[in-house]
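In: A predicted structure for the sequence below; I have some questions about it.
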Amino acid sequence: MNALSPWAVSASAELAGNSSVRFELHADPFNFKVIATNDSIWIQTELPNGGRVSFRAAYSPGSNLEVVKSKQNPRQGIDLKLKSAIGQQKVTISVDQSEGSPVLRYTNSLIPVKDLMMPSWPKDILFNGKNNNPEQTEGKIHAGQFGTRTGFLYLSQIRPKSATLLYLQNLTALSEYAEQTETSLGDTVGGEWPELGFSLPPSKKPLPKGKEVILADAFIAFSEEVPEKEPDMIRLYLDLLARIYLLLPKPQTAYKHWPDILDKGLKDLIDSPGCWSQVNGHKYFNAYVSDYETPPEIMVQLAVLLPLLDYVEWSEKELEVMKTIKAGLPSFYDKKLGTIMRWLPAAEDKLKGEEEQKVPKVMDSWYLHHPLLNLSRLALKGDKMATQLFLDSLDFAIRVAHHFKYQWPVFYKMDTLEVVKAETAEGKGGEKDVAGIYAHVMLQAWELTAEQRYLKEAEKAAKTLQGLGFKIFYQANNTAFSSGALFRLYKITKNELYLELSYMCLAGIFRNVQLWDCNYGYGKNFPKFFSLYPLNDAPYTAVYEEQEVFCAFHDYLKHAEDVDILPSVKLLIAEYIRYLVDRAVYYYPTMLPADMLEVKPKIGEVDPKLWIALEDLQDGWLKSGTVGQEVYGAGNAFGIMPRHYLQIPGLPFMIYTDYPTSGFNARKGKNISFKILGDKRISCRMMLVKTASKKIPEFQILLKGQKEPLKASTVANGNLEYIIPGDSSIIIHTHLSKSI
């Protein structure tokens, strides 16, 4: 039992007294009472088996909080107007019971009576127990906010064994508070049992007198299930997150014309001298613009090549730059060790050892497997050079896996396998998701060769992931690749364990997203809703990992078409994809004000006129591009175009959707059909995008099973827009067209 704050002691005493009940609602098996005390408005919630938790919906220091007006609202709740020495407050409380688990929401705003400094503020969750004695309760916090990720807590009360809660603070609504007080909303949700939740960050500047500001907007989803097994805990998290997500206010998206963005990015990628280095007559991509100090890396070359291949296959164009990239790949192979290397062996002498991994023959564990994965993709498309490099490196990768017993350190020496850095941080272990990407590599080898030993290796590695829970996440793209590999293993073997582990990887990813928009400071210049952090402790979001997760999620849904996966997974994956397509363009410095860009990045240079993405977008009070301009993040546009623009033979437009699709069938003179994935409870955007100066013919577009055609809105440049529910089948009757 942790010590209590004075706020918790005082609250427990007041709640035990004769407080005024203003409203009561029963949502079986939960019961909600709105209670007014001397300094707070509480929502006391009775849980199954004698559990109790109280949520502080409003607070005023001192003992003079007065309810001026109360009125029941149509959302199964109550609206309150309050006054106290600090000003007037409004509280709106509601309970949504539209689906299985009830969701409590409370919003609190303040109009200060004077300019107010906010030096401290209490947490808004207190597990005070049935007898208003917090010491008699015990709980388990499964996961919570880190840095500027989603402001959430996922927890279960285990004494008494009563319920599981997902608490989420809508930090978007608090951006004005952060702007006025010059504070960050990072690490504002947390605490220790029994006193948890959100507290306002201490202000650096005062809240101005007379200006209304939101102080809280909390959502809490309840379940009477108290999971004891990891798969149940993970499934419940995904389901409760999707439950809240449906109710969460979400920013509007807008169409971005990715064909133009791609053309600009491709030109700068090819023509900008800062993107290239030359070694022994071969040209190689730099990792960062104008980074000439670091030798070429094989991961960088392949991270650009594979998205270019996606684009070339879609567009049926030829790109000479792809031949340039491929020509340099064999130089990364070390015949003595029998494997591809991270650093180009011919240029390793440029490494100065300023970082632990910047030493010849030192490997970052995931850096071996990521290039192997990309080589395997080329190999499965029939590329002979890639096939040889891939197969010739597999025995080394397997030897390393066996040496470390499928638990990889952070850095090791490739010639001796001596560990250079064992853990990401003290007591945290190594790169836990490498076992998943290794399993993916082995599955690719099995698919390429049909040798059963590779399938067995994949299974051995996968089983070591059991018990990691949310800690599986080391690096976003590798965790996403792991989720796909585990799902494929499930489809191959029918072993439910692999499906459960696949969900575990997805939960790790969604625990590391930012489900709020940072509308303060520099953050007002770019959207960040549903952005994803590259590492479990990274302070910024990063383009490379995001675009690879985006592609991995598309692949996941493709493999899941014939499998009944969790609806919450379908919903969350589709929504991540939708928002990535909307906001990814803001990684380009050309889209951002110059004053928010770092002048002296850690690596290379930042050229604000170059259509090469920044590595990092930071919290609103920090400049972005602090790491550098990421050449290996150039796959951004090349990944989006082939997946979201559907080409139609003989017609002057493309079909664009911001949701993933499948089963596209378009033959000249025939009706067009395809399926939009996702969830019916959320709608997405479909557009007919002009590819010529002609007007777009108007077609009869139907949702399968409906008789009334969809209505279009004419938008910019003569394009047509439709709003369509997810998980819908589309039929476009081309023979009924007419020009408009």
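Out: Perfect, I can see it now.
In: hey, let's count contacts and neighbours off CA atoms from now on
Out: Fine.
In: got the contact list for residue 660?
Out: Listed by C-alpha atoms under 8 Å, 6 or more residues apart in numbering, the contact partners of residue 660 are 554, 574, 577, 643-644, 676-678.
In: Then residue 212?
Out: Per C-alpha under 8 Å, 6+ apart, neighbours of residue 212: 109-112.
In: what do you get for residue 632?
Out: With contacts defined as C-alpha under 8 Å, 6+ apart, residue 632 is in contact with 285-288, 300-301, 303-304, 544.
In: now it: how far from residue 478?
Out: Separation of residue 632 from residue 478 (C-alpha to C-alpha, to the nearest Å) stands at 15 Å.
In: ditto for residue 120
Out: Taking C-alpha to C-alpha, one finds residue 120 at 39 Å from residue 478.
In: what's the answer for residue 491, then?
Out: Noted for residue 491: a distance of 20 Å to residue 478, by C-alpha to C-alpha.
In: How about residue 183?
Out: Distance, residue 183 to residue 478, using C-alpha to C-alpha: 33 Å.
In: who's more crowded, the two?
Out: Taking other C-alpha atoms under 10 Å, residue 183 and residue 478 do not tie; residue 478 has more neighbours (29 against 20).
In: Which of the helices or strands spans that one?
Out: Element membership of residue 478, judged by DSSP states H and E, is helix 476-493.
In: What of residue 263?
Out: Assessed by DSSP H and E, residue 263 sits inside helix 258-271.
In: Reduced to three states, what does residue 528 come out as?
Out: coil (DSSP: H, G, I helix; E, B strand; the rest coil).
In: if we can go back for a sec, for the helix holding residue 478, which positions count as buried?
Out: Buried residues in helix 476-493, counted by 16 or more other C-alpha atoms under 10 Å: 476-491.
In: Of all pairs in these, which one spans the longest distance?
Out: 476 and 491 (23.0 Å; C-alpha to C-alpha).
In: circling back: so which of the contacts of residue 212 is the most crowded?
Out: Of the contacts of residue 212, with other C-alpha under 10 Å as the count, residue 110 tops at 23 neighbours.
In: who's in contact with the closest residue to that residue other than its chain neighbours?
Out: Spatially, and ignoring its direct neighbours in sequence, residue 110 is nearest to residue 89 (4.4 Å; C-alpha to C-alpha, 6 or more residues apart in numbering). By C-alpha under 8 Å, 6+ apart, the contact set of residue 89 is 58, 81-83, 108-111.
In: for residue 139, same thing?
Out: Residue 139 sits next to 155-159, 193-194 when contact means C-alpha under 8 Å, 6+ apart.
In: before we move on, the earlier item: which one of the contacts of residue 212 is nearest to residue 459?
Out: residue 109 (52.9 Å).
In: so where do the helices sit in the stretch 301-450 of the chain?
Out: In the stretch 301-450 of the chain, the helices defined using DSSP state H, counting those that start in this stretch lie at 320-328, 365-380, 384-403, 434-449.
In: deepest of these, which one?
Out: helix 434-449 (a mean of 26; mean count of other C-alpha atoms under 10 Å).
In: try this one side by side with the last:
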Amino acid sequence: MHLDETAPYWQPFVKAEQVSQWVVGLDHQLKQATDYQDVPWSLEQGQLQTCSTPNSFWLIYEVESAGKLAIRTCFDPQTIRSVKLNKKTSTTLDFQVEGALGLFRVKLELASQQPVVLRYTTSLTPNQDFSLEALPRDVYVLDKDYDPSTTEGMVYVTQNGPTAGLAFWSVTKPVEGTIFYFQNLTALNPYCQLTHTDPSGSVNAQWPEVGFSLPASEQPLSAGTEVVLSDAFIYLSKTIPTSEFEAADQFLEAIDSIYRHLPKPATDYFDWPKLANQTIKALSESPDCSRHIKNHFYVNAYVSATQKPPESMVQLAILVPLTEYQDWLGRAIPLVDQLQKSIPTFYDETRATLMRWLPGEPFRKEETSEEEDHNKIDSWYLLHTLMNLGRLAQNGNVEAKDLLFRSIDFAIGAAHHFNYNWPVFYDSLSLEVLKAETAEGRGGELDVAGLYTHVMLQVYELTREPRYLAEAKKSAERLRGKGFELLYQSNITLMSALTLAKLWKLTGNRLYFDLSKLGVANVIARLWIWDCNFGFGQHRSTFLGVAPLRDAEYVAAYEEAEIFATIHNYLIELNDDVPPSVRLLFSEYMKYLLHRGRYYFPSQLPLEMVSQQPREGRILTDLPIPLEDISTGWKQAGTVGQEVYGGALAYILTTYSYKNFDDVPVIFYAEYPICQADYQLVTKDSGYAVYRLGGTAENKCRIRLLAKGRQLPQLQMRDEDNQTGEPLSPIHQDKNYQQYEVPGNLRLRVDWTKPA
């Protein structure tokens, strides 16, 4: 396997060096096992066997008589007394394993034969109350003689904090192959609730040991109560990636294959337009959300947080999607004009750029953080602000276009100074780097090169000047070689992926499409593909959430709203070129955010699970402004603060998920992206509309037809491509709405007739 040597963040080969105590002597134990039994499943790539050692029950996958994958399905530190096959089908084997701790049940399943996906689920009924301490991981890479020390491979990405319990790696010696490991953390909720533990960071790699280590318990397991200890999937492939782009493609294929087998929570409808109106009213009128300085109106970053100057990024984060919502609504929103008038006050003539902090307004704090300095520029903040100016300019806002072009040369000068490798902080006058890296050895804000590409492409589209396109191309090149370390901030990485897709279509250079998919894979690798239902998590949902930063241990309202809008635009921009795995996961992400986004709002949560001592400002539980942060189950929500600019969440979800035509008497709502919509009037009182859904046919989403007036007109909805023409039947309805459940990737026709 040969990799691009110019790729500094591409993870190096790994081999057995500093092994844990669970590896030492493992080869001897497995060699001494005498109860090897063939698993009667025909696999193209290898042979499966089971065996037991004094303290473990194993599934052994042997490949070409050259290497082995040893999977520890259950572990009892004292002894395994007996193993009994209880039940057998063509694709499942159920074992009863008696140990000193109690009775284990191990279910082995061939979840898919092409591609090969194995699943093993282990539960335990303890004989007595006890606490679990240090436990081993469950997967080991071995050679044909069960020796781990001779093996080598490449680890691409593993779980980071509360993200999905995944590990993705290749074996390069003694035999080539790629493995994708996935621990279904949702199944561990009862264990976490009983033991007061958290599965964050529980899946990792210390070669040759990979996979899941059950968190040590703080509270004991109870005698006689069965609890799931592991629910793992393994995807097996004979091929190994030869570049970061092939690694991204293979990762997306693997996670798609496993996602289809996961149990998923149900969704229900939430009234986002109603909350959007309430949020805009609060943003406009609440003295805790805004302030006036020198006759200009500014929104705060957090509720009641006025010790810092207003921030340009915050104003634009509210304003830009609000202008889109204003178009959706069909009438003027006074807040739009108020915010637009405040944006020019952030321009600094000396530096010739828009600034983060309002010039001339002091920090009213005894101690300031590293970012609270008028002279400092955080790389992503400036470019995010320019990107939003570009969005306004592309929609015809002349003043925003002027501010963008007055600031663009500063951004270009900084890009050249840093050679398109953006640090965390730099001085706004000298461009001196004040903080180079996010952490030692991890580089600066790696995905910001993509955000700069985004801005340059916007300016090119506004001017058609070749120098801006050249800048976009040069910056895009800097995204190469980062592998699964590309993501610094998830919304920025995804916006970069969108602009790279546009750059590919504009230039025909396939590199940009491959880089786009790499960015997408980075974001999907950080999804929380599990639902945290322990502790405070019993009152909320986190399924398919995504953290704002690479190392953040919470999901955040504004970043998720921006990701939602970017995903929608990505799916429309690429259309049929979207890989099926991305189409599935992006559509599912949108569906689940529409369901769980409500839990960002404190009024939707029990009072005891909302922090009353946030880091920023204060929490007003009756104010329709979202909390910034939701963590895993043992932490309260809102520990960062109540995020005023996160108020964009409600009207972003409304704008993108509710299709509203002036001449159509119903509003069409879909959990999956509405990729295309048009309508035709037949008479003044009748007509039809056609809506094309994203998603895939294997998964379903909810549709609602909502009355604009006091009641619905006469309606029929059908699958436009179904030749039978049979109307679909609603699953719920009243005089104001009809609700349906349909597969993704449909064209739906809605015929209406107004009552006489």
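Out: Looks like it came in fine. Being a predicted model, the structure only gives us computed values, none of them experimental.
In: Any idea what the TM-score is?
Out: In this superposition the chains share a TM-score of 0.96, using TM-score structural alignment, normalised by the length of structure 1; 735 aligned residues with a C-alpha RMSD of 1.8 Å.
In: got the contacts of residue 632 of structure 1 as a markdown table, with neighbour count and distance to residue 403 of structure 1 columns?
Out: As requested, the contacts of residue 632 of structure 1 are exported to a markdown table (neighbours: other C-alpha atoms under 10 Å; distance: C-alpha to C-alpha, whole Å):
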| residue | neighbour count | distance to residue 403 of structure 1 |
| --- | --- | --- |
| 285 | 27 | 32 |
| 286 | 26 | 32 |
| 287 | 27 | 30 |
| 288 | 27 | 33 |
| 300 | 22 | 27 |
| 301 | 22 | 28 |
| 303 | 20 | 27 |
| 304 | 22 | 31 |
| 544 | 25 | 30 |
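In: Now render those as CSV, adding distance to residue 563 of structure 1.
Out: Formatted as CSV, the contacts of residue 632 of structure 1 follow (distance: C-alpha to C-alpha, whole Å):
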residue, distance to residue 563 of structure 1
285, 40
286, 41
287, 39
288, 41
300, 34
301, 35
303, 30
304, 32
544, 29
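In: State the number of residues packed around whichever residue in structure 1 pairs up with residue 82 of structure 2.
Out: In structure 1, the residue matched to residue 82 of structure 2 (TM-score structural alignment) is residue 66. Each residue near residue 66 of structure 1 was counted by other C-alpha under 10 Å, and the total is 20.
In: wait, doesn't residue 66 of structure 1 sit right on residue 83?
Out: Yes. The criterion here is C-alpha atoms under 8 Å, and residue 66 of structure 1 meets it with residue 83 at 5.4 Å.
In: okay, stretch 500-519 of structure 2 sits on what stretch of structure 1?
Out: The aligned range for stretch 500-519 of structure 2 is 486-505, by TM-score structural alignment.
In: now stretch 309-325 of structure 2
Out: Using TM-score structural alignment, stretch 309-325 of structure 2 pairs with 295-311 in structure 1.
In: What are the contacting residues of that stretch?
Out: Stretch 295-311 of structure 1 has contacts (C-alpha under 8 Å, 6+ apart) with 277, 284-287, 322, 325, 329, 332, 341-344, 347-348, 350-351, 367, 370-371, 374-375, 378, 631-636, 638-639, 641-642.
In: Can you redo the helices of the stretch 301-450 of structure 1 as CSV, where the extra columns are distance to residue 258 of structure 1?
Out: CSV is the format used below for these (distance: least, C-alpha to C-alpha, whole Å):
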stretch, distance to residue 258 of structure 1
helix 320-328, 20
helix 365-380, 24
helix 384-403, 30
helix 434-449, 30
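In: Between its first and last residues, how far does stretch 744-755 of structure 2 reach?
Out: Start and end residues of stretch 744-755 of structure 2 are separated by 31 Å (C-alpha to C-alpha).
In: May I see the buried residues of that stretch?
Out: Burial within stretch 744-755 of structure 2, assessed by neighbour count using 16+ other C-alpha under 10 Å, is assigned to 744-753.
In: go on, stretch 219-235 of structure 1?
Out: 219-227, 230-231, 233-235.
In: start to end distance for it?
Out: Distance across stretch 219-235 of structure 1, first residue to last, is 19 Å (C-alpha to C-alpha).
In: Could you tell me where that stretch falls in structure 2?
Out: The aligned range for stretch 219-235 of structure 1 is 233-249, by TM-score structural alignment.
In: show me what contacts residue 477 of structure 2?
Out: Contacts of residue 477 of structure 2 (C-alpha under 8 Å, 6+ apart): none.
In: For it, give its distance to residue 464 of structure 2.
Out: 21 Å.
In: Could you do residue 313 of structure 2 as well?
Out: In terms of C-alpha to C-alpha, residue 313 of structure 2 sits 26 Å off from residue 464 of structure 2.
In: So which of the two has more stuff around it?
Out: Neighbour count, other C-alpha under 10 Å: between residue 313 of structure 2 and residue 464, residue 313 has more, with 23 against 12.
In: Could you tell me how far the helix or strand hosting that one lies from the centre of the chain?
Out: For residue 313 of structure 2, the host element (DSSP H and E) is helix 312-329. Centroid displacement of helix 312-329 of structure 2 relative to its chain, using C-alpha atoms, centre = their mean, to the nearest Å, is 23 Å.
In: which parts of that helix are buried?
Out: The neighbour-count check on helix 312-329 of structure 2 (16+ other C-alpha under 10 Å) flags 312-326, 328-329 as buried.
In: Do a quick rundown of the strands in the stretch 601-740 of structure 1.
Out: Ranges of strands within the stretch 601-740 of structure 1 are 616-617, 645-647, 653-657, 661-665, 672-676, 683-690, 697-703, 713-714, 720-725, 728-739, based on DSSP state E, counting those that start in this stretch.
In: Pipe these into CSV and attach distance to residue 495 of structure 1 per row.
Out: Shown next, in CSV, are these (distance: least, C-alpha to C-alpha, whole Å):
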stretch, distance to residue 495 of structure 1
strand 616-617, 39
strand 645-647, 35
strand 653-657, 34
strand 661-665, 26
strand 672-676, 28
strand 683-690, 34
strand 697-703, 36
strand 713-714, 47
strand 720-725, 33
strand 728-739, 30
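In: Indicate which one of those strands is closest to residue 581 of structure 1.
Out: Between residue 581 of structure 1 and the strands of the stretch 601-740 of structure 1, the shortest gap by C-alpha to C-alpha is with strand 653-657, which sits at 9.7 Å.
In: Which parts of the closest one count as buried, going by neighbours?
Out: Neighbour counts using 16+ other C-alpha under 10 Å place 653-657 of strand 653-657 of structure 1 among the buried residues.
In: ranges for the helices of the stretch 501-650 of structure 1?
Out: Remark: helices assigned in the stretch 501-650 of structure 1 by DSSP H, counting those that start in this stretch are 543-559, 567-583, 635-644.
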